[in-house]
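Novice: no sequence on this one, just coordinates:
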């Protein structure tokens, strides 16, 4: 039986692409999985064998489901405790699609997903489909149920709102790995001078605890304040051996950027994502809300078989 004649196999062949779209729209891997799964029963009721373009049908149903989720999430995010950051996803694999260029990496970066929060749901959908997935405006218009000219306007408005977001990524796994290793070495030994050499003078750190984990509720600005925050955070972990023991720090790629993951054998307790300007870090995103760490916990191998760059403490 060919994939085309097997509705389940055909749906599964589109699952990763649908997840990629949903994650960029929602900023949450957990919600993206749910959004994709919500499409599945409708797919079977649609008589897939009669569809002219299964891909177009699946994308339209998924995107409209995501638009509904974004509308209902707005009030929740307005009540969110402290800064909101997207749910981190390991991108050492191809889960979020190929990340071979600067543009592809930026499309899934935590910095870009935060910027996308500025957009209306339809602007967000239009610019993601256009920029990240190269959909023509004709198809975007059909998916959103708007005219082709309005699709173009939505993308234009979205680009203007995102105009102050700067490209931060440069190719090169070697440099990304060196950056995280140097950061881990300096942080784990309390080398504040070493940390300063890795950060720009105007570095900014944002932390997302969601009111469920200890985290700064306002951005921390400037190299001295950020260094104090990082060293204080690590020292608090060392003073809580019951909660965070045995602790392992992993160097990894998260959302296309270098990152450090703190974990115990049971779960991830924190993810720190680095954004670079040139060769130094100018932006840090720290995700500590346990609700946002469940997906990446499932992604990681067990502590005994970790294949990332282990830095045990």
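Specialist: The structure has been received and is ready for your questions. As the structure is a computational prediction, the values presented were derived from the model and not from experiment. Numbering: from 1, shown residues only.

Novice: switch to C-alpha atoms for all contacts and neighbour counts from now on
Specialist: OK.

Novice: elements contacting the helix or strand hosting residue 251?
Specialist: Per DSSP states H and E: residue 251 is located in strand 248-254. Under the contact criterion of 3 or more C-alpha pairs under 8 Å, 6 or more residues apart in numbering; DSSP states H and E, strand 248-254 touches helix 173-188, strand 257-263, strand 309-312.

Novice: TSV for the ones you listed, including mean neighbour count and distance to residue 138?
Specialist: As requested, the helices and strands packed on strand 248-254 are exported to TSV (neighbours: other C-alpha atoms under 10 Å; distance: least, C-alpha to C-alpha, whole Å):
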stretch	mean neighbour count	distance to residue 138
helix 173-188	17	37
strand 257-263	24	33
strand 309-312	14	45
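
Novice: structure two is appended below for comparative analysis:
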């Protein structure tokens, strides 16, 4: 597994990778950071002699972080049952689109959201699919399919045989439905831009034309702000809902921004982000909209 390497810089240098793994496993920046902090606490809680015996601190930290995430996923079902309305993963901003100087917090500590690589594995559509998997399936799938960890190493995380881990990943893969070819970012940005314009002008007909007739909108307010508690289904119904919201939200500013690596919309009032919307687009029309309004999940957007 490499040479002995236990210097503080090298160990702390694993933080970015660990945050990326944990966010994809948990769908929460806050929980991902907590999991990584817990893993580091366990590392530094080991006797020095034990740390020096570990030939790959990165592999050790990844295993521990993944096990912590596995435990959290196991208890998530009970937490979600108490959650008010639909639960969605925390949306991620592209910090470069905002204030580049805001990448570090006032203390000089790096914001964990800024360490997460924005690629297809953090797209809201993908994260929502991950939510349908069992905890063990999700860990096996993410570690193997996203981070290319061999099943022999995943077996150490799940405490199962490599063959069993391979079966878990295969089962998880079947939950990922065959999707159409990804829409180029420019094409999706065009659709989102048209949605923004139609929403701002309260043009129901234009919105209906931009929405797939079978489109679904899911909103997450966490019981802290007003929003639809159940998914809104059907393009026409979603269009009317969006216009009704616009009528009740004077002074709301809509911005085109990257959300989890793909074009989306951000709504803010008096400089405060209140809503982040992510879209799935196929054949030039919106098929899914995920709206996050829970203020606790919008902290990275501050």
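Specialist: Yep, it's here. As the structure is a computational prediction, the values presented were derived from the model and not from experiment.

Novice: can you calculate the TM-score here?
Specialist: In this superposition the chains share a TM-score of 0.85, using TM-score structural alignment, normalised by the length of the second structure; 279 aligned residues with a C-alpha RMSD of 2.1 Å.

Novice: give me the mean distance between the strand holding residue 251 of the first structure and the second structure.
Specialist: Mean deviation of strand 248-254 of the first structure from its aligned counterpart in the second structure after superposition (mean C-alpha distance after the TM-score superposition for the first structure): 1.5 Å.

Novice: that strand corresponds to what range in the second structure?
Specialist: Aligned using TM-score structural alignment, strand 248-254 of the first structure spans residues 253-259 in the second structure.

Novice: ok, and for that stretch, which residues are buried?
Specialist: 253-254, 256-259 (16 or more other C-alpha atoms under 10 Å).

Novice: just the closest of the residues you listed to residue 276 of the second structure, please.
Specialist: residue 259 (7.6 Å; C-alpha to C-alpha).

Novice: wait, the closest one touches residue 289, no?
Specialist: No: contact criterion C-alpha atoms under 8 Å: residue 259 of the second structure and residue 289 do not qualify, at 11.8 Å.

Novice: overlap in contacts, the two.
Specialist: 277-278 (C-alpha atoms under 8 Å, 6 or more residues apart in numbering).

Novice: centre of the chain to stretch 263-272 of the second structure, how far?
Specialist: Here the centre of stretch 263-272 of the second structure is set off from its chain's centre by 18 Å, with C-alpha atoms, centre = their mean, to the nearest Å.

Novice: all strands of the stretch 101-250 of the second structure, in order?
Specialist: Along the stretch 101-250 of the second structure, counting by DSSP state E, counting those that start in this stretch, strands occupy 211-220, 232-233.

Novice: adding distance to residue 300 of the second structure, write the buried residues of stretch 253-259 of the second structure out as JSON lines.
Specialist: Shown next, in JSON lines, are those (distance: C-alpha to C-alpha, whole Å):
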{"residue": "253", "distance to residue 300 of the second structure": "18"}
{"residue": "254", "distance to residue 300 of the second structure": "18"}
{"residue": "256", "distance to residue 300 of the second structure": "17"}
{"residue": "257", "distance to residue 300 of the second structure": "14"}
{"residue": "258", "distance to residue 300 of the second structure": "13"}
{"residue": "259", "distance to residue 300 of the second structure": "11"}
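
Novice: residue in the first structure matching residue 168 of the second structure?
Specialist: Match for residue 168 of the second structure (TM-score structural alignment): residue 154.

Novice: how many neighbours does residue 30 of the first structure have?
Specialist: 19 (other C-alpha atoms under 10 Å).

Novice: so how far is residue 269 of the first structure from the closest residue to it other than its chain neighbours?
Specialist: Computed as C-alpha to C-alpha, 6 or more residues apart in numbering, the closest residue to residue 30 of the first structure that is not its neighbour in sequence is residue 295, at 6.4 Å. In this view, residue 295 of the first structure and residue 269 of the first structure are 12 Å apart by C-alpha to C-alpha, to the nearest Å.

Novice: before we move on, what about residue 284 of the first structure?
Specialist: The value you get for residue 284 of the first structure to residue 269 of the first structure, if C-alpha to C-alpha is used, is 16 Å.

Novice: now do residue 139 of the first structure
Specialist: Distance from residue 139 of the first structure to residue 269 of the first structure, by C-alpha to C-alpha: 41 Å.

Novice: out of the two, which sits in the more crowded spot?
Specialist: residue 269 (21 against 17).

Novice: aligned partner of the more buried one in the second structure?
Specialist: Looks like residue 269 of the first structure aligns to residue 274 there (TM-score structural alignment).

Novice: just say helix, strand or coil for its match.
Specialist: strand (DSSP: H, G, I helix; E, B strand; the rest coil).

Novice: counterpart of residue 57 of the first structure over in the second structure?
Specialist: So, by TM-score structural alignment, residue 57 of the first structure is matched to residue 60.

Novice: could you do residue 228 of the first structure as well?
Specialist: By TM-score structural alignment, residue 228 of the first structure lines up with residue 240.

Novice: kindly report the same for residue 120 of the first structure.
Specialist: Using TM-score structural alignment, residue 120 of the first structure lines up with residue 134 in the second structure.
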